[in-house]
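Visitor: based on what follows, work out the 3D shape:
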Amino acid sequence: MSQASASRRPLKVLLATPRGFCAGVDRAIQIVERAIEKYGAPVYVRHEIVHNRHVVDGLKDLGAVFVEELSECPTDRPVVFSAHGVPKSVPAEAREREMIYLDATCPLVSKVHVEAQRHYDAGKEIVLIGHAGHPEVVGTMGQLPDGVVKLIETVEDARAFTPKDPANVAFATQTTLSVDDTAEIVAALRERFPEIAAPHKEDICYATTNRQDAVKAVAAQAEVLLVLGSSNSSNSVRLVEVGRRSGAKAAYLIDDAGKLDFGWLDGVSAVGVTAGASAPEVLVQGLIDRLAEAFDVTVQNVDTVQETVSFKLPRKLTADA
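Guide: Sure, this is the predicted structure:
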């Protein structure tokens, strides 16, 4: 052992598994990459394909151009809709303008869209549990006419909501919420409306649930939790919240290793590390390497569940393959 490594304080890194990319994010990124291969650059992307700066910057380097509205896209270039989903008006506008478009909406978000439509067709009054302004919420509410879906963000909202007919209510949820927070809101709704119609299968996606469960397992053993992800990533922000509630004395959301403050680790012997569903694994390795510059690091995997989910790419991208 070198003198430098001998002088470094030991630090156990508890690595949450699963972490990082989910199947929906992986599919969305592949759709942009394959579209650039097939159609050449530039390919336009409406909204960030996923909420991660490193992913977005990498796709920009390949020839993706990110815009907020379809009106910013020329009609002679393909456009990709982000993994978060879009209101029905967006593909309708693309068809009207005779554009080539590829929908990278996560299939689990599309499932929520289908459920909302089903409830609407059945004459139900619909509430959506989610965060105002999040692209997924905008997309889900935009599946139905304006004002049809009521947004509920908190237990207080659930208690204040007054439907026209308490016996004819249904709920759906954003896919990237805190499992525990959402359970409290649903419980408040069920208490008031025992007949409320629920999703056939929980709307919070498998990846969100699995990553939160993994953080709970890590936070029970770690003094500090480091979550790699962007501040506009809902699932990443939720991981920080779950970590703080589950035993970690502190939890921090960081874009990458460069944002690590070693002061957070003063007196700490075990640090938890995870990554949000839109954060690439290279960021995790970069953080471990940075920690190894200052500490004698040992890495221990904390495995909770094995993920095997994958989603098919759109036929437009596979037909000629």
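
Visitor: CA only for contacts and neighbour counts going forward, please
Guide: Will do.

Visitor: ok, and what's touching stretch 199-212?
Guide: With Cα atoms under 8 Å, 6 or more residues apart in numbering as the test, stretch 199-212 has contacts from 16-19, 22, 108, 112, 115, 171-179, 235, 238-239, 242, 276-277, 304-305.

Visitor: okay, which residue is most central for this structure?
Guide: For the chain, Asn235 is the residue whose C-alpha lies nearest the centre (Cα atoms, centre = their mean; 4.3 Å).

Visitor: that one: helix or strand, and which one exactly?
Guide: Using DSSP states H and E, Asn235 sits in helix 234-245.

Visitor: could you check the angle helix 234-245 makes with whatever helix or strand comes next after that helix?
Guide: Toward the C-terminus, helix 234-245 is succeeded by strand 250-254 as the next helix or strand (DSSP H and E). Here strand 250-254 runs at an angle of 160 degrees relative to helix 234-245 (axes from the mean of the first three to the mean of the last three Cα atoms, to 10 degrees).

Visitor: what's in contact with strand 250-254?
Guide: Contact with strand 250-254 is made by 223-231, 236-237, 240-241, 243-244, 260, as judged by Cα under 8 Å, 6+ apart.

Visitor: buried sites along stretch 142-149?
Guide: In terms of neighbour count (16 or more other Cα atoms under 10 Å), stretch 142-149 has its buried residues at 142-144, 149.

Visitor: ok, stretch 283-292 next?
Guide: Applying a neighbour-count criterion of 16+ other Cα under 10 Å, one finds 283-284, 287-288, 291-292 buried in stretch 283-292.

Visitor: to compare with the earlier structure, here is another sequence to fold:
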Amino acid sequence: MNAPFPSTPAPSPGEARLPLKLLIAAPRGFCAGVDRAIEIVERALQKYGAPVYVRHEIVHNRYVVDSLKAKGAIFVEELDEVPDDAPVVFSAHGVPKTVPAEAERRKMLYVDATCPLVSKVHRQAARQIEKGQHILFVGHAGHPEVIGTMGQVPAGRITLVETVEDVAKLDFPAGADLSYLSQTTLSVDDTRDIIAALEARFPQIVAPKAEDICYATSNRQAAVKQMAPSCDLVLVIGAPNSSNSLRLVEVAERIGTDARLIQRADEIDPSWLEGVGTVGLTAGASAPEKLVREVVDRLSDWRVVDEEVVTTAEENMVFKLPRQLTD
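Guide: Okay, here's the model as predicted:
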């Protein structure tokens, strides 16, 4: 993670500021699943009163988490940190089946904020298991979404695949009854390569009915692909534990453009702008637009910024809230 840099004063009156072209990716920032998850916590606070507990960060963004803490949310890692009589929200990343089962056993009031696109992957996993298939799951070890999805099926029925090299190490007999799924926030290009390797090694493997990588992840990566070749530097607003934000940095770097992950504007080192004429700016799916404008204002302290929005897709997806919060 980049360390914050001390505030740099604006140029004194009469001091010339160099121009800076700022390309701002669209779409960027909040996706429908993140919007829904945040609203679920806010509505739960309104309906049940503070405190409302949230198992794991509702989304991977410190600004969002701190904002909800200020409203009365308490973030924990496990249910054993939550009193029996307190409402609890499960994060947008999804949880293993054992978590709601434990909440039911304790007769807890819980609200599931799992992104509907992650829930879709969970349902596909259940169907593949019902058909007797062993699931090869493409994802990153330790990510909450991976833990949640792998926790949907019995132990020993799902195997994590992180890289093309992992495919070569798989030890399944020819003709084994296999299927695959993937984490929703992966690199589109990396996942395509891994799936190609799986299909080459196991021609009989069953694909999901639709691509698992979510629309928001794909759209944000496509916007960076279009923008980055025109940039000297790409800034990605996102958390270091945000999979989709890290993938945006990788997309720009593979194009050959210097890219930096930042959480807030105060992490920008003014030396990054030396010799830079064009900066690209985007935000991961958990980063609010307020942080984008904060970065624009910061850059404007040092340079004369000319903003241009680079639009590659329009997003109008909206997910319904859980019925218990709308009744």
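
Visitor: need the TM-score between these chains.
Guide: In this superposition the chains share a TM-score of 0.97, using TM-score structural alignment, normalised by the length of structure 1; 317 aligned residues with a Cα RMSD of 1.2 Å.

Visitor: before we move on, the earlier item: the helix holding Asn235 of structure 1 vs structure 2, mean deviation?
Guide: By mean Cα distance after the TM-score superposition for structure 1, the fitted helix 234-245 of structure 1 averages 0.4 Å away from its aligned residues in structure 2.

Visitor: what range does stretch 129-144 of structure 1 cover in structure 2?
Guide: Mapped onto structure 2 with TM-score structural alignment as the criterion, stretch 129-144 of structure 1 occupies residues 138-153.

Visitor: and the matching stretch, end to end?
Guide: One end of stretch 138-153 of structure 2 to the other measures 15 Å (Cα to Cα, to the nearest Å).

Visitor: and which of the buried residues of stretch 283-292 of structure 1 is nearest to Val186 of structure 1?
Guide: Nearest to Val186 of structure 1 out of those is Val284 (Cα to Cα; 34.0 Å).

Visitor: tell me which residue of structure 2 matches up with that closest one.
Guide: The alignment partner of Val284 of structure 1 in structure 2, by TM-score structural alignment, is Val292.

Visitor: where does that match land in three-state SS?
Guide: Here Val292 of structure 2 is recorded as helix under DSSP: H, G, I helix; E, B strand; the rest coil.

Visitor: ok, Thr114 of structure 2 next?
Guide: Thr114 of structure 2 is classified as coil under three-state DSSP.

Visitor: okay, now it: neighbour count?
Guide: 22 (other Cα atoms under 10 Å).

Visitor: so it makes contact with Val89?
Guide: No: Thr114 of structure 2 sits out of contact with Val89 when judged by Cα atoms under 8 Å, with a separation of 9.3 Å.

Visitor: picking up where we left off before, filter the contacts of strand 250-254 of structure 1 down to the buried ones and hand me the ChimeraX line.
Guide: To isolate the buried members of these in ChimeraX, using 16+ other Cα under 10 Å:
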select :223,224,225,226,227,228,229,230,236,237,240,241,243,244,260
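
Visitor: from the contacts of strand 250-254 of structure 1, pick the one nearest Glu191 of structure 1.
Guide: Glu241 (25.6 Å).

Visitor: tell me how far the closest one lies from Ala248 of structure 1.
Guide: Computed as Cα to Cα, the Glu241 of structure 1 to Ala248 of structure 1 distance reads 10 Å.

Visitor: secondary structure class for the corresponding residue of structure 1 for Val309 of structure 2?
Guide: Here Val309 of structure 2 is matched to Asn301 in structure 1, going by TM-score structural alignment. With three-state DSSP as the basis, the three-state label of Asn301 of structure 1 is strand.

Visitor: next, count neighbours for Asn301 of structure 1.
Guide: Neighbours around Asn301 of structure 1, by other Cα under 10 Å: 14.

Visitor: considering the buried residues of stretch 283-292 of structure 1, which is situated nearest to Glu184 of structure 1?
Guide: The closest of the buried residues of stretch 283-292 of structure 1 to Glu184 of structure 1 turns out to be Val284 (Cα to Cα; 32.0 Å).

Visitor: who's in contact with that closest one?
Guide: Each residue near Val284 of structure 1 by Cα under 8 Å, 6+ apart is listed here: 228, 273-275.

Visitor: re earlier: buried subset of the contacts of stretch 199-212 of structure 1?
Guide: 16-19, 22, 108, 112, 115, 171-179, 235, 238-239, 242, 276-277, 304.

Visitor: one step back: my read: the match of Val309 of structure 2 touches Ala16, true?
Guide: Yes: Asn301 of structure 1 is in contact with Ala16 according to Cα under 8 Å; the separation is 6.3 Å.

Visitor: picking that back up, looking at the buried residues of stretch 142-149 of structure 1, which are in strands?
Guide: Val149 (DSSP state E).

Visitor: mind listing the helices for the stretch 101-250 of structure 2?
Guide: All helices of the stretch 101-250 of structure 2, identified by DSSP state H, counting those that start in this stretch, fall at 116-130, 144-150, 164-169, 188-201, 215-227, 243-255.

Visitor: just put those in a markdown table and tack on distance to Lys209 of structure 2.
Guide: Converted to a markdown table, the helices of the stretch 101-250 of structure 2 look like this (distance: least, Cα to Cα, whole Å):
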| stretch | distance to Lys209 of structure 2 |
| --- | --- |
| helix 116-130 | 8 |
| helix 144-150 | 17 |
| helix 164-169 | 21 |
| helix 188-201 | 14 |
| helix 215-227 | 15 |
| helix 243-255 | 22 |
